[in-house]
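Chemist: sharing a model prediction with you, sequence too.
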Amino acid sequence: MRLSVRVLIVDDSAVFRKILEKGIQVDSCIEVVATAVDPFDARDKILEYEPDVVTCDIEMPKMNGIEFVRRLMPQYPIPVIVVSSISESVFDAMDAGAVGFVAKPNATSPDSVQRFILELINKIREASKAKILPCEAAKVKKNSSKLIKKHEVIGIGASTGGTEAIFSLLRQLPEGLPGIVIVQHIPPVFSKMFAERLDKQTHFKVKEADNGDLIEKNHVYLAPGDKHMQLRHTEKGYSLKVFSGEKVSGHCPSVDVLFESIANEVGDKAIGVILTGMGYDGAKGIAMMKRKGAITLGQDEKSCVVYGMPKAAFELNGITKQASLELMGSFMMRYLN
């Protein structure tokens, strides 16, 4: 039985490979078994060393990281963490099958490098417990929904594997839904890129949330990567409070912060959804939503990349119905209709 997570580092920079190798092995549970200079070298090292997790740059010689992940997954379904400069291309890597990403640090700032190493260690630990699921094209629902007016807000929370799960779920849903508010554990800057990507690739109007935003039908609001988001009932309808704060349930933004506000402000006129993710954030909040009469859905173990947050919510009796990601949209529509 392996006591440590075996990691393969793939990066064309010898200096950066050394920084990663030295940095992440500060954690006694992580062992760098090999490094590779490009995807072809990585393929040979995977066969030789059988790593549990691979870290991979995007811009590399001979083959970029996105194509490497796309080709790797069918033959060797190993969790891959993309380590790259800030760019929307990380989401292309997630589409291809990567389970997470970390932005490269400012090399001139020791504090930036230290924060990066700690974040990467956490991502490696999460990835080592992740399941690699087959990539399937989501079907876009083009029909308009005929909704009972009871439900006014949909809240969604996710972490590891959540960017693809959220994209898949939104693509299952029709137009005409109540406003959707989302907390996805994601670094700052990337949250805005993710919102813009969803805006382009779904029929919803998606934006990174701003303080004071009024929630509108067929709109999606994504919490910024470093701020909490709450919902408030006002004379004009539901509005958003976006603010900096300490971590709650280990995160900022926190799913619990959002869900507890929905429970208090919307009550039985809300639907809550908790998707794949490591840890327990959102479990208390969605249980509170259920106690207030909301319909609550949790992603099932088989379809989760990491069955952590939905499991914690289920064990707190916070889930009305568990469903696979593929069927989640259908169950949401069943309750909405």
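Modeler: Okay, I see it.
Chemist: C-alpha only now, for contacts and for neighbours.
Modeler: Noted.
Chemist: distance of the spatially closest residue to Gly65 that is not a sequence neighbour from Pro110?
Modeler: Using CA to CA, 6 or more residues apart in numbering and skipping residues adjacent in sequence, the residue nearest Gly65 is Ile58, 4.0 Å away. Note on Ile58: its distance to Pro110, by CA to CA, to the nearest Å, is 23 Å.
Chemist: and the comparison structure, right after this:
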Amino acid sequence: MSKIKVMLVDDSALIRNVFEQVLAGSAEVELISTAQDPYFAVEKLKRAVPDVLILDIEMPRMDGLTFLKKIMEQNPMPVIICSTLAEQGTDSYFKALELGAVEIITKPKLGSKLFIEESKVQIVDKIKAAAACRGHLRKRTEIKKPQTKLTADVIIGRQRQALSMTRTTEKLVVIGASTGGTEAIRAILTQLPQDSPGILIVLHMPEHFTKSYANRLNQECNITVREATNNETILRGTALVAPGNQHMLLKRSGARYFVELRGGPLVSRHRPSVDVLFRSAAQYGGKNIVGVILTGMGDDGARGMSELHDEGAVTIAQDEQSCAVFGMPNEAIKRNAVDKVLPLGSIAEQLLLETHN
């Protein structure tokens, strides 16, 4: 199996060095070249075209957005935006997604051994997901799966909840997505009316970006969209997005549904994890839940969707044709955990049908 070839364009020598250390020894990814700005990158692209380009936004001589626009017009390739953790300037990164970038990662930094290992896991996975977007899809069998992967057991136990709580028929929607998910979720939420059921969303997006993403959606949607806070009650007409770097769980007290935010290790190689949300929804919501799994690389959410299905929830997967990467939905389908496979444009309408009490 050939390695995924990567070029990094970033004006910081420190960042270039950290990337070299983080990706060193990877069996799946090879950093073939680095450049300090787009002009140097153009010269290197003449000699070797990478499978994936990692691009900073703020650089001398030519900014990343201008370079990205030129790439997508002249020689389209999968591009990952490399960001800082600062909230200021996040609009530029969302502009990059609109221009065709497929992922956002935060700039790695030197730290503890655990931090470096988590950074490596997350960055390599983002690179693999981006590479899978070339030509719309790449067969997942070409990309070797890692052997070590934690499940939702590390965050939530498997014990059955004694649901001696007040019974409720209130319907809730839980949605999980990864690569291509920013636009897929936007396409669904902008179609929903104000009185839609409460919605919980896990999207594989870095810390701070989830808040900006939710705020942008809130301006476009009839429903209220915001980043979730711990112990927040889930209300009709509201969608809550899991904060980057925190797992989000559905909990219930009597007839009141609320969210719990937790730290903890990566689950299914992600934090937040779709599996964590879906399992908690299976435990506390059962047949009152409609679960939706959208475009994304890997299998996060497939196991949790199976648990939702077993508890009588309605389960929906985005179809292959409308996915940027048909990984997560396909894994759920292969587990026989999906009731309906639908094109993206039909999911909002189906949600309203399934949640009409």
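Modeler: Noted; the coordinates are in hand. A quick note: this is a predicted structure, and the numbers were derived from the prediction, not measured.
Chemist: comparing Ile58 and Pro110 of the first structure, which residue is more hemmed in?
Modeler: Ile58 (24 against 11; other CA atoms under 10 Å).
Chemist: which SS state does the residue nearest to Gly65 of the first structure fall under?
Modeler: coil (DSSP: H, G, I helix; E, B strand; the rest coil).
Chemist: now do the contacts for it.
Modeler: Contact analysis of Ile58 of the first structure by CA atoms under 8 Å, 6 or more residues apart in numbering lists Asn64, Gly65, Ile66, Val82, Val83, Ser84, Ser89, Val90.
Chemist: turn those into JSON lines, including neighbour count, distance to Arg2 of the first structure and secondary structure.
Modeler: Listed next are the contacts of Ile58 of the first structure as JSON lines, based on neighbours: other CA atoms under 10 Å; distance: CA to CA, whole Å; DSSP: H, G, I helix; E, B strand; the rest coil:
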{"residue": "Asn64", "neighbour count": "16", "distance to Arg2 of the first structure": "31", "secondary structure": "coil"}
{"residue": "Gly65", "neighbour count": "29", "distance to Arg2 of the first structure": "28", "secondary structure": "helix"}
{"residue": "Ile66", "neighbour count": "25", "distance to Arg2 of the first structure": "29", "secondary structure": "helix"}
{"residue": "Val82", "neighbour count": "27", "distance to Arg2 of the first structure": "24", "secondary structure": "strand"}
{"residue": "Val83", "neighbour count": "24", "distance to Arg2 of the first structure": "25", "secondary structure": "strand"}
{"residue": "Ser84", "neighbour count": "20", "distance to Arg2 of the first structure": "29", "secondary structure": "strand"}
{"residue": "Ser89", "neighbour count": "16", "distance to Arg2 of the first structure": "33", "secondary structure": "helix"}
{"residue": "Val90", "neighbour count": "27", "distance to Arg2 of the first structure": "30", "secondary structure": "helix"}
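Chemist: greatest separation within those residues: which pair is it?
Modeler: Asn64 and Val83 (12.4 Å; CA to CA).
Chemist: shared neighbours, those two?
Modeler: Joint contacts of Asn64 of the first structure and Val83 (CA under 8 Å, 6+ apart) are Asp57, Ile58.
Chemist: which residue ranges of the stretch 51-200 of the second structure form helices?
Modeler: Under the criterion DSSP state H, counting those that start in this stretch, helices of the stretch 51-200 of the second structure are mapped to 64-74, 90-99, 113-132, 181-189.
Chemist: mind jotting down where the strands sit in the second structure?
Modeler: 4-9, 29-35, 52-56, 79-83, 103-106, 172-177, 198-203, 224-227, 238-241, 247-253, 256-262, 289-293, 314-318, 340-342 (DSSP state E).
Chemist: does anything pack onto the shortest one? Which helices or strands?
Modeler: Which is strand 340-342 of the second structure. For strand 340-342 of the second structure, the packing partners by 3 or more CA pairs under 8 Å, 6 or more residues apart in numbering; DSSP states H and E come out as strand 314-318.
Chemist: lovely, talk soon.
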